[in-house]
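Asker: give me a model of this one.
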Amino acid sequence: MARLLNTYGLLSFDCYGTLVDWEGGIIQGLKALIDRLDKLDPIKDDKIAILRRYVYHEGRIQKAFPTLKYASILTKVYEELASDWGLGETILDGESAAFGASIGSWPVFPDTLAALRELQKHFKLVILSNVDRESFNKTLAGPLDGFKFDAVYIAEEIGSYKPDLNNFQYLVHGCEKNLQVPKEKILHTAYALNHDLVPAHNLGLSTCWIERKPNAIGGELSLVQDQLSLDFQFRSMEDMADAVHAAFNKGVSAGVQ
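Answerer: Now for the predicted structure:
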């Protein structure tokens, strides 16, 4: 029998990609570099190709430097992309660092804040994010409008980046110790399949996929179906909030659709 949404006590969220428009923020932050590409360069207008190359470098650098602040990771990624595109010598002083510092200005999705406010009526809400504290605080004060989460667990303080299982173990330990919520009451919610939902599932957490389609780098479900069994799946945070409202008011749950 499928488990109901109203049987959980805590929702843990990936932030960038699920609540914040990570892909849109990256593309906007790379605009100065993209604008320098030759107009005939096929990658210039290929958002998916740009983002996939970004993810390649980000993952490689995070693995090599697991304790490096996320803003510094982005600075390095910017420089790698410039090199890939033959633009390394065109980077201005401070340009790559400005990209790293842009995290706090990336916008939330239009449905994020209203959905969080509805979900907060029924669950404790926790962030598990591949970010540094300074950058997250800027996001929290700006795009997230000072929203009050019950806990925020970030890569800078954990000492590794997702999909490392250590991050999810840290989440579970923190929720159990600080919020008195056991593992079986946690529902990890994210748009990134490989970075979030597969490792969460491997650790025995319940999982909820926020599709956020069309997205370029959240992952394709067909490629990880043998590694993951989703408990819930929604097109957006708004749809999840609507399902939660129904579950608590009518005793029903949409589950995986």
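
Asker: drop to CA atoms for contacts and neighbour counts, all remaining ones
Answerer: OK.

Asker: what's the longest helix in this protein?
Answerer: Longest among the helix segments of the chain by residue count, using DSSP state H, is helix 47-64.

Asker: now do the next helix-or-strand element following that helix against helix 47-64, angle only.
Answerer: Using DSSP states H and E, the helix or strand that follows helix 47-64 towards the C-terminus is helix 70-84. Helix 70-84 and helix 47-64 meet at an angle of 120 degrees, taking axes from the mean of the first three to the mean of the last three C-alpha atoms, to 10 degrees as the criterion.

Asker: which residues touch residue 200?
Answerer: Residue 200 sits next to 165, 168, 188, 206-207 when contact means C-alpha atoms under 8 Å, 6 or more residues apart in numbering.

Asker: about what we covered before: may I see the buried residues of the longest helix of the chain?
Answerer: Of the residues in helix 47-64, those with enough neighbours to count as buried (16 or more other C-alpha atoms under 10 Å) are 50-51, 54, 57-59, 61-63.

Asker: again with stretch 87-100
Answerer: For stretch 87-100, by 16+ other C-alpha under 10 Å, it's 87, 95-97, 99-100.

Asker: run this one through as well so I can compare:
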Amino acid sequence: MHLRWGHADEVEVLAFDIFGTVVDWHGSIVREMSALHPQVDGDAFALAWRAGYRPAMARVMSGELGWTLIDDLHRRILDEILPQFGLAHLDEAARSHLNRAWHRLDPWPDAVAGLQRLKRKYIVCTLSNGNLGLLTRMAKRAGLPWDCVLSAEVFRAYKPDPATYRGVARVFDLPPQRVMLVAAHHDDLEGARACGLRTAYVERPLEFGAGKVKDVSPQAANELHSRDLLDLAEQLGC
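Answerer: Sure, this is the predicted structure:
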């Protein structure tokens, strides 16, 4: 699926979802657990940790919790699940190091090269619920060539709050239709589209691991559908 380009509303900024779209959170957490705690089922641990993500954000979005960084939400979830995996004995230093695993996530194999190509023609930035420290350390380690790091922390709102999507356009002083969200999650893209952004879907069938393959079928509402970021670069003429 290709965009019908128009001179007045040409896309200038590509804003990227991060967890699952640019980096392989599941595989990375499995690898961390294999190295740190090989007796633990890394697949189950990664899925349990991620499963707490939306409920924790919902508590912030409802006002039950005050504004909280994702690092701190990840730590709350981690402390809750450790006993389930026989790791209740971990001390503060070990818990803190494990929680930083989210700063050490590996990019998908196509991500760095794809971003480098897209960066030649577009401003490329993050639009993630991850906090600024997390996203910056992740980019530094993984070699992700962002022009700008934007986060829910900047807007004090988590996606899919309209403040996040509209915030990107505001940062770059652009109308929303000149910003495109790139994501592997249809609900994220739907939120962006409702705010006037363009949308590009990226297939990440193994986001939740080989045991839980995702349906990555195209949805007509997205202007672009790509196999990976190299394919997206090709479609966008980069």
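
Asker: can you give me the strands for the second structure?
Answerer: Applying DSSP state E to the second structure gives strands spanning 13-16, 123-128, 148-151, 179-183, 198-202, 224-226.

Asker: just put the ones you listed in JSON lines and tack on distance to residue 191 of the second structure.
Answerer: Shown next, in JSON lines, are these (distance: least, C-alpha to C-alpha, whole Å):
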{"stretch": "strand 13-16", "distance to residue 191 of the second structure": "13"}
{"stretch": "strand 123-128", "distance to residue 191 of the second structure": "12"}
{"stretch": "strand 148-151", "distance to residue 191 of the second structure": "16"}
{"stretch": "strand 179-183", "distance to residue 191 of the second structure": "10"}
{"stretch": "strand 198-202", "distance to residue 191 of the second structure": "10"}
{"stretch": "strand 224-226", "distance to residue 191 of the second structure": "16"}
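
Asker: okay, these, which one's buried deepest?
Answerer: strand 179-183 (a mean of 27; mean count of other C-alpha atoms under 10 Å).

Asker: which part of the first structure matches that one?
Answerer: Across the first structure, the stretch matching strand 179-183 of the second structure (TM-score structural alignment) is residues 186-190.

Asker: run the chain-centre distance for that stretch.
Answerer: The chain centre lies 12 Å from the centre of stretch 186-190 of the first structure; the measure is C-alpha atoms, centre = their mean, to the nearest Å.

Asker: re the thing from before, out of the contacts of residue 200 of the first structure, which is nearest to residue 142 of the first structure?
Answerer: Ranked by distance to residue 142 of the first structure (C-alpha to C-alpha), the contacts of residue 200 of the first structure are led by residue 188 at 24.2 Å.

Asker: so what's the closest one up against?
Answerer: Contact partners of residue 188 of the first structure, counting by C-alpha under 8 Å, 6+ apart, are 11-13, 197, 200, 205-208.

Asker: what of residue 123 of the first structure?
Answerer: Contacts for residue 123 of the first structure (C-alpha under 8 Å, 6+ apart) come out as 8-11.

Asker: excluding chain neighbours, what is closest to the aligned partner of residue 233 of the first structure in the second structure?
Answerer: Alignment note (TM-score structural alignment): residue 233 of the first structure maps to residue 225 of the second structure. Nearest residue to residue 225 of the second structure in three dimensions, chain neighbours excluded: residue 201, at 4.8 Å (C-alpha to C-alpha, 6 or more residues apart in numbering).

Asker: in the first structure, which spans are helices?
Answerer: Under DSSP H, the first structure gives helices at 22-29, 31-36, 47-64, 70-84, 95-100, 112-119, 133-141, 155-158, 165-178, 198-202, 221-224, 237-250.

Asker: buried set for the first one?
Answerer: Judged by neighbour count (16+ other C-alpha under 10 Å), helix 22-29 of the first structure contains these buried residues: 22-27, 29.

Asker: the fourth one too?
Answerer: By neighbour count, and taking 16+ other C-alpha under 10 Å as the criterion, the buried residues in helix 70-84 of the first structure are 70-82.

Asker: what residues does it touch?
Answerer: Outside helix 70-84 of the first structure, the residues that touch it by C-alpha under 8 Å, 6+ apart are 30, 33, 53-54, 57-58, 61-62, 88, 91, 96-101, 103, 130-132, 135, 156.

Asker: residues contacting residue 68 of the first structure?
Answerer: For residue 68 of the first structure, the contact set (C-alpha under 8 Å, 6+ apart) comprises 62, 156.

Asker: one more time with 10 Å, if that's ok
Answerer: When contacts are counted by C-alpha atoms under 10 Å, 6 or more residues apart in numbering, residue 68 of the first structure touches 61-62, 131-132, 155-156, 159-161.

Asker: do the same with residue 51 of the second structure
Answerer: By C-alpha under 10 Å, 6+ apart, residue 51 of the second structure lies in contact with 45, 77.

Asker: trace it over to the first structure, please.
Answerer: With TM-score structural alignment as the criterion, residue 51 of the second structure matches residue 56.

Asker: ok, now how distant is that match from residue 62 of the first structure?
Answerer: 10 Å (C-alpha to C-alpha, to the nearest Å).

Asker: and the gap between residue 150 of the second structure and residue 15 of the second structure?
Answerer: For residue 150 of the second structure, the distance to residue 15 of the second structure - C-alpha to C-alpha - is 9 Å.
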